[in-house]
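Colleague: Dropping a prediction and its sequence here:
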Amino acid sequence: MVRTQDLSRPVVVGLQTLAVAAAYFAAGRLGLLRQLVVEGAVFTPIWPPTGIALAGLLIFGLRCWPGITLGALLIVMSITKFGADLLGNLIGGTAAPICSYLMLRKVGFRTDLSRLRDGLALVFLGAFTGMLISATTGVCLLVATGKLAADDFWTVWPAWWVGDAMGVLIVTPLLLVLHGARWPPHFSRWKEALGVALIACVFVPLATLSSVSLMFLVYPLLIWVALRFQLAGSMLCALFASVMATIAATDEIGPFAGLNHVQVMFKLQAFNGSMALTALLLSAVIVEQHNTRRSVERACQELAEVLEHLTAGETPPGRPPRPEQSRGGPHGLE
């Protein structure tokens, strides 16, 4: 039995590593479908592989980090020739989610995102702080190799950083929710969910593709979905809105028409970032309040049962019976 377990463990780790690499590569190819060019540097407004990488580390542990490097290597080899600057990008792309994972572990992060502190930790440690490594490494290498002018550093760096952070803010929570969900799911409000999906399919394209600036229409819908369907619903809505806004920005249509590349970049990243923050933090607050209310209800129910048994002169369930008092003297003699 011990030998079987010893043999199966490397196989499981290997399969998990390959799964992370395959998901990283697939997400990277999807992210490359929409790109923006700022000062000659090409970047993706949302880089999903960072979310895949951090989610894989949180679910499988630190042992799956080679899958991140392998996935990044496959993406690089599929689009260009491998060079010294790309080696630095591989190191930065691997180190960033690992540092995010270690920081989240340090503060006691829970993958169910059931507390506001978990949402704040994912935002400020997992996304904003951890992704500083990949963005700084990548842009510095562009400057060092002469592919980017030093004067353009602070124009390209925010775009790279926010793109990596958006992958964490949108993709990681969704994967964590799917991993912790019960299967098959119980759709108690499937009619409402279908209605919300239909409304989203109408209002989100209208808000992001219309020549009139109507992107603010997404926020009431996002709040409604967060109140009714918590994290799973709000992150799906945020993902859909981000994808539609990215399509409009890269095609330079709708609210992004007539803007230069830098203006498009800042407007898109401001919209995506604020929407992802709203969905994640609002959902975390709602889930925490629901959990607190359920805990209070359980405590009140247990207290009511105890009072009921005490009133009836019975011993409450789960409590040891009280010792009977002797009728006689101190030694129990009559």
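Modeller: Yes, it's here.
Colleague: Please count neighbours and contacts with C-alpha atoms only from this point.
Modeller: Will do.
Colleague: Which neighbouring elements make contact with the strand or helix carrying Val37?
Modeller: Val37 belongs to strand 36-38 when assigned by DSSP states H and E. On a contact count with 3 or more C-alpha pairs under 8 Å, 6 or more residues apart in numbering; DSSP states H and E, strand 36-38 meets strand 41-43, helix 261-311.
Colleague: Can you give the contact residues for that strand?
Modeller: By C-alpha atoms under 8 Å, 6 or more residues apart in numbering, the residues outside strand 36-38 that reach it are 42-45, 155-156, 250, 261-262, 265.
Colleague: mind redoing it with 6 Å?
Modeller: 42-43, 261 (C-alpha atoms under 6 Å, 6 or more residues apart in numbering).
Colleague: Now do the buried residues in that strand.
Modeller: Within strand 36-38, the residues that qualify as buried are 36, 38, counting by 16 or more other C-alpha atoms under 10 Å.
Colleague: ditto for stretch 139-147
Modeller: Buried residues in stretch 139-147, counted by 16+ other C-alpha under 10 Å: 139-142.
Colleague: for stretch 108-122, same thing?
Modeller: Within stretch 108-122, judged by 16+ other C-alpha under 10 Å, the buried ones are 109-122.
Colleague: want to compare, so here's the second one:
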Amino acid sequence: MRRSPVLRGLVFAGASAVAVSFPLALGRFLWPQGLSAGAEFIFWPASGVNVAGLLILGWRYWPAILCGILPAWLFFDQSLAHSALGAAGNIMEALACWWILHRFGHFDGRFDRVRAVIALCGAALLAPFICSLTVPAYLVLNGTYPRAEFLQAISNWNLANGAAILVLTPFLLALRQRVWTCRERPLETLAWIGAGVGLGLFAFNAVFRFHGENYAFLVFPFVIFAATRFDPPETTVALVLVLATIYGALVVAAGALPAGDVPAIAWFTQAFLWVLAATGLSMAALTAERRQSDHRAHIEQTRSLEASLREARARLDSLRYQVNPHFLFNTLNSIRSLTLTEPSKARDLISHLASFCRRALAPATEPLIPLHEEWTALTDYLAMEKARWESRLQIETQLDPALAGVRVPPLLLQPLVENAVKYGQRTTPLGVLHLHVTAAREDSTLVILVANTGRWVQPVATPDHTSTLVGLNNVRARLAVCYSTQASLTFTEEPGWVRATLRIPFHTLSAS
């Protein structure tokens, strides 16, 4: 359900007011005596909330940030002028971030691009100076801060605001979009969160108890794992968990932390989280861009393969329809002759012709067909040739039953048999052509042999298109399309015989 603009503005104003109240309340709870240079803020969550609010709702919602005046003025003893100046600084800071992200980062609602993350880092570095210069200057001028603490205040305030922008702004946008890949790996996600919380509490408890600042770097693998294993939204969760463990460890260790050391330890923690957030977000964006690039490359490769497949099928269809029409004329002439003398044979011949044409001319749904279907088409063709040549053609065929389901290109054998009949009749000395067609397996190869009596004659192109050269080239072209260079067609001549041998490795074949 879509909220009204007024309701959205009120929600934004309430979130901004809560974000202002949290660090003020925490500072008063942990250090009721107060700290120098505003270090009690540690982080300023309002900066991240305000920037996220403007990015989500639009820059025209900036008046909602003014609600941050109320809690600071009413509940935390700040003067109205101080609270108003702080709210004005927060507004200008949020508007500056909004402008930088849109002007330089080409922001589109997500931080999954390196350009957007770099713009966010730049905004988190530059925009906080609006608050960190104006408010401490005002406090120094009215005597709240001593002049000696002015530079310390600028440093602490700038990092407090900048770190909050880097951590909370991407997180709140991810929270609104609700796109989490970690849901697909619940056990891994729970282990990752548990490890991160444990490492964070241990590391920052050690930092705040002065066991060594290097302990803080224990949380780096936790964030980097999220950046490389998951997506940018999960990286923002990791950063928020680190921020939560910092606050948790601070509450536990506050009693052992001398007030005079808080500004320095706060500055280190702020700077560390700033660098951690910038590193994690940048690596997450780089990983996301690489994944997107790989995905686009995969899509392009798939499209290219599909286009190649369509092209190959189109070529196969084109080649498949290049059936020499000359044999059709001869067959029709044979039928005409038989209709007067032997009508039953004419009817059989018409049946064979219809069956052959149906297989030859019907649109192909698959580029390959079972060998037994190809053998049936060959049988129809041979029946037509037998009707034409009668006793002058003796045919013998043999198909290994185990090979019946092997898939081959359609009409692969007809051009070979047509070539054998045409030139075998011309070169067979006794006038009777013997034709043998066999299909067998030799080791890991399908071998189809078309042997005929006679001599080898090299087919040549003819103006009347009666040459079998087109058909033989057709066979070679379809073998190349289907099997690349792995299949072969060779012709050999032996005394009194010509053999056409077709070889296709079995690893390129499929069975039905």
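Modeller: Received the coordinates, thanks. None of the values given here were measured: they were computed from a predicted structure.
Colleague: quick one on the thing from earlier: which among the helices and strands packed on strand 36-38 of the first structure is found nearest to Val13 of the first structure?
Modeller: helix 261-311 (30.3 Å; C-alpha to C-alpha).
Colleague: Give me the helices and strands touching that closest one, please.
Modeller: helix 116-121, helix 218-251 (3 or more C-alpha pairs under 6 Å, 6 or more residues apart in numbering; DSSP states H and E).
Colleague: export those helices to JSON lines and tack on distance to Phe60 of the first structure?
Modeller: What follows is these, written out as JSON lines (distance: least, C-alpha to C-alpha, whole Å):
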{"stretch": "helix 116-121", "distance to Phe60 of the first structure": "18"}
{"stretch": "helix 218-251", "distance to Phe60 of the first structure": "21"}
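Colleague: Those: which one's closest to Val306 of the first structure?
Modeller: Of those, nearest to Val306 of the first structure by C-alpha to C-alpha is helix 116-121, at 32.7 Å.
Colleague: average offset between the closest one and the second structure?
Modeller: By mean C-alpha distance after the TM-score superposition for the first structure, the fitted helix 116-121 of the first structure averages 0.6 Å away from its aligned residues in the second structure.
Colleague: which residues of the second structure does whatever helix or strand comes next after that helix align to?
Modeller: Downstream of helix 116-121 of the first structure, the next assigned helix or strand under DSSP H and E is helix 131-144. Aligned by TM-score structural alignment, helix 131-144 of the first structure corresponds to residues 128-141 of the second structure.
Colleague: now the residue nearest in space to the middle of the second structure: how far from Ala288 of the second structure?
Modeller: The centroid of the second structure falls nearest to His295 when counting by C-alpha atoms, centre = their mean (2.3 Å). For His295 of the second structure, the distance to Ala288 of the second structure equals 10 Å [C-alpha to C-alpha, to the nearest Å].
Colleague: got it, and Arg359 of the second structure?
Modeller: Taken as C-alpha to C-alpha, the span from Arg359 of the second structure to Ala288 of the second structure is 51 Å.
Colleague: who has more neighbours, these two?
Modeller: Comparing Arg359 of the second structure with Ala288 by other C-alpha atoms under 10 Å, the one with more neighbours is Ala288, at 21 against 17.
Colleague: dump the residue contacts of that one.
Modeller: By C-alpha under 6 Å, 6+ apart, the neighbours of Ala288 of the second structure are Asp112.
Colleague: What is the burial count for Ala256 of the second structure?
Modeller: The local packing of Ala256 of the second structure (other C-alpha under 10 Å) involves 11 other residues.
Colleague: Sorry, slip of the keys, the one I care about is Ala241 of the first structure.
Modeller: Quick note: Ala241 of the first structure (other C-alpha under 10 Å) scores 26 neighbours.
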